[in-house]
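Student: here is my input, please return the structure:
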Amino acid sequence: GRVSIASQNNIIVTGNLLLDGVSAGATPSGTSVTGLVAANSVVLEHPVRCTATSSGSCTSWANIDTSSTSRYVYASIQTLQRSFWVQSYNRGAQLGTLNVYGSIAQKWRGIVGTGSSTGYLKNYRYDSRLRFQAPPYFPQWTNAVWSGRTTGEIKSTY
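Tutor: This next block holds a predicted model:
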């Protein structure tokens, strides 16, 4: 089906977000689309626990859920004020690959990992079906009118 989820604050994604009839890792097809629109952030949950302390501060973290290393999100994601990111991206062991099939529009680029030691590596793929088939009630940014207001030449100082 087609669905949009909107929030005045954050949207927390706690597992894989798959489309009806589409297996994790498969190219999306059919008419099912999902939209996530958050006034603040869309956050992928990544719970961790402290495993060692020193002087009252945690010095070592472990992933609580170790059953899966990769995540799949099939959605068109819009964050109006912040970004799409992973909770505790810099704690625990490396998580594998974050696979996003859809689109991401965010005010700031969100952090999902640190490269090779913690968090996720990225595998982002645009879902070309979104060019003509947006999620229901999804904000339309293509209707904006753009025009030049000031023109001129900046002279070189060389």
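Student: alpha carbons only for contacts and neighbour counts from here, please
Tutor: Fine.
Student: for the strand ranked longest in the chain, packing partners?
Tutor: Among the elements of the chain assigned as strand by DSSP state E, the one spanning the most residues is strand 94-105. Here strand 94-105 touches strand 71-79, strand 119-126, going by 3 or more CA pairs under 8 Å, 6 or more residues apart in numbering; DSSP states H and E.
Student: the longest one relative to strand 119-126, how many degrees between them?
Tutor: Strand 71-79 and strand 119-126 are oriented at 70 degrees to each other (axes from the mean of the first three to the mean of the last three CA atoms, to 10 degrees).
Student: so what does strand 71-79 touch, helix or strand wise?
Tutor: Against strand 71-79 (3+ CA pairs under 8 Å, 6+ apart) you get strand 33-38, strand 42-44, strand 94-105.
Student: now show me the structure for the sequence below, then we'll compare the two:
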Amino acid sequence: MKNRFRWSIVIIALLSGIVGIISRNYANMFKIEGFGLALEGYLLFASITLGFFGTCISILASFINTNIIQDILQTKTYKYDFILIAGVTVFTGFFSIVLTIIHQIMIVNTSLSIEFQRNINGLWSFLAVSYLLYLSLFIVVAFFIFLRAGETDEVQAPIITKVRTDPFSKK
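Tutor: The predicted model follows:
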């Protein structure tokens, strides 16, 4: 997860920003017929993948005793990159879901100013694209961890210091 993933985070933010600006300035998604259904689909997809993301984090937590995870947690750059990727993915996923719900409300409420709608549209586009790209980056990083952990490391056995011979004793 060296510096290439840090650059990926910056590149994803720039690409998403460009998409958000283009969407805000040139695409009025409120006029597109069927856009409400697309928002419902995105809301479902983002909710499911955010749950998948949580599952991946818990699976990685179950591998906490493997040498590769210990290496990641002990190496500052790896730990920082992994936490940054996970945090940005959760942030963009959660707020893209919230903005999707706001977007759906705005489709029904036609009395809002077009400028406000365009701003929300650009921000939603930025967060939706960011979430999809950061989730992809996280999946790539997780697979690197899983593949490396599966090839080279065994789970460390706990150290037992005292063994009781009588399971019913109160010692």
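Student: fetch the TM-score of the aligned pair.
Tutor: Aligned and superposed, the two chains score 0.24 in TM-score terms (TM-score structural alignment, normalised by the length of structure 1); 72 aligned residues with a CA RMSD of 5.9 Å.
Student: quick one on the thing from earlier: and the longest strand of structure 1 with strand 71-79, angle?
Tutor: 40 degrees.
Student: pull out the buried residues from strand 94-105 of structure 1.
Tutor: Residues of strand 94-105 of structure 1 classed as buried by neighbour count (16 or more other CA atoms under 10 Å): 94, 95, 96, 97, 98, 99, 100, 101, 102, 103, 104.
Student: with distance to residue 63 of structure 1 added, can I get the helices and strands packed on strand 71-79 of structure 1 in TSV?
Tutor: Shown next, in TSV, are these (distance: least, CA to CA, whole Å):
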stretch	distance to residue 63 of structure 1
strand 33-38	26
strand 42-44	14
strand 94-105	9
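Student: so which of the ones you listed is nearest residue 125 of structure 1?
Tutor: Of all those, strand 94-105 sits nearest to residue 125 of structure 1, with 4.9 Å by CA to CA.
Student: name the element the residue nearest in space to the middle of structure 2 belongs to?
Tutor: Centre of structure 2 computed as the mean C-alpha position; nearest residue by CA atoms, centre = their mean is residue 89, 2.5 Å away. Following DSSP states H and E, the helix or strand that holds residue 89 of structure 2 is helix 76-108.
Student: which neighbouring elements make contact with that helix?
Tutor: helix 3-26, helix 35-62, helix 67-74, helix 114-152.
Student: I'd like those as a markdown table, with mean neighbour count appended.
Tutor: Written out in a markdown table, the entries for these read as follows (neighbours: other CA atoms under 10 Å):
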| stretch | mean neighbour count |
| --- | --- |
| helix 3-26 | 16 |
| helix 35-62 | 14 |
| helix 67-74 | 16 |
| helix 114-152 | 18 |
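Student: what's the closest of the ones you listed to residue 101 of structure 2?
Tutor: helix 35-62 (7.8 Å).
Student: from the contact counts, what lies against that closest one?
Tutor: helix 76-108.
Student: just the angle between the helix it packs on and helix 35-62, please?
Tutor: 160 degrees.
Student: buried ones in helix 76-108 of structure 2?
Tutor: 78-79, 81-82, 85-86, 88-90, 92-94, 96-97, 99-100, 103-104, 106-107.
Student: was I right about residue 21 of structure 2 contacting residue 121?
Tutor: No. Residue 21 of structure 2 is beyond contact range of residue 121, at 9.5 Å (criterion: CA atoms under 8 Å).
Student: since we're on residue 51 of structure 1, how many residues are nearby?
Tutor: Using other CA atoms under 10 Å, residue 51 of structure 1 has 12 neighbouring residues.
Student: tell me which element it is part of?
Tutor: Per DSSP H and E: strand 48-54 holds residue 51 of structure 1.
Student: in that strand, what's buried?
Tutor: Within strand 48-54 of structure 1, the residues that count as buried by 16+ other CA under 10 Å are residue 48.
Student: which residue packs closest to the residue nearest to the centre of structure 2, ignoring adjacent ones?
Tutor: residue 134 (5.4 Å; CA to CA, 6 or more residues apart in numbering).
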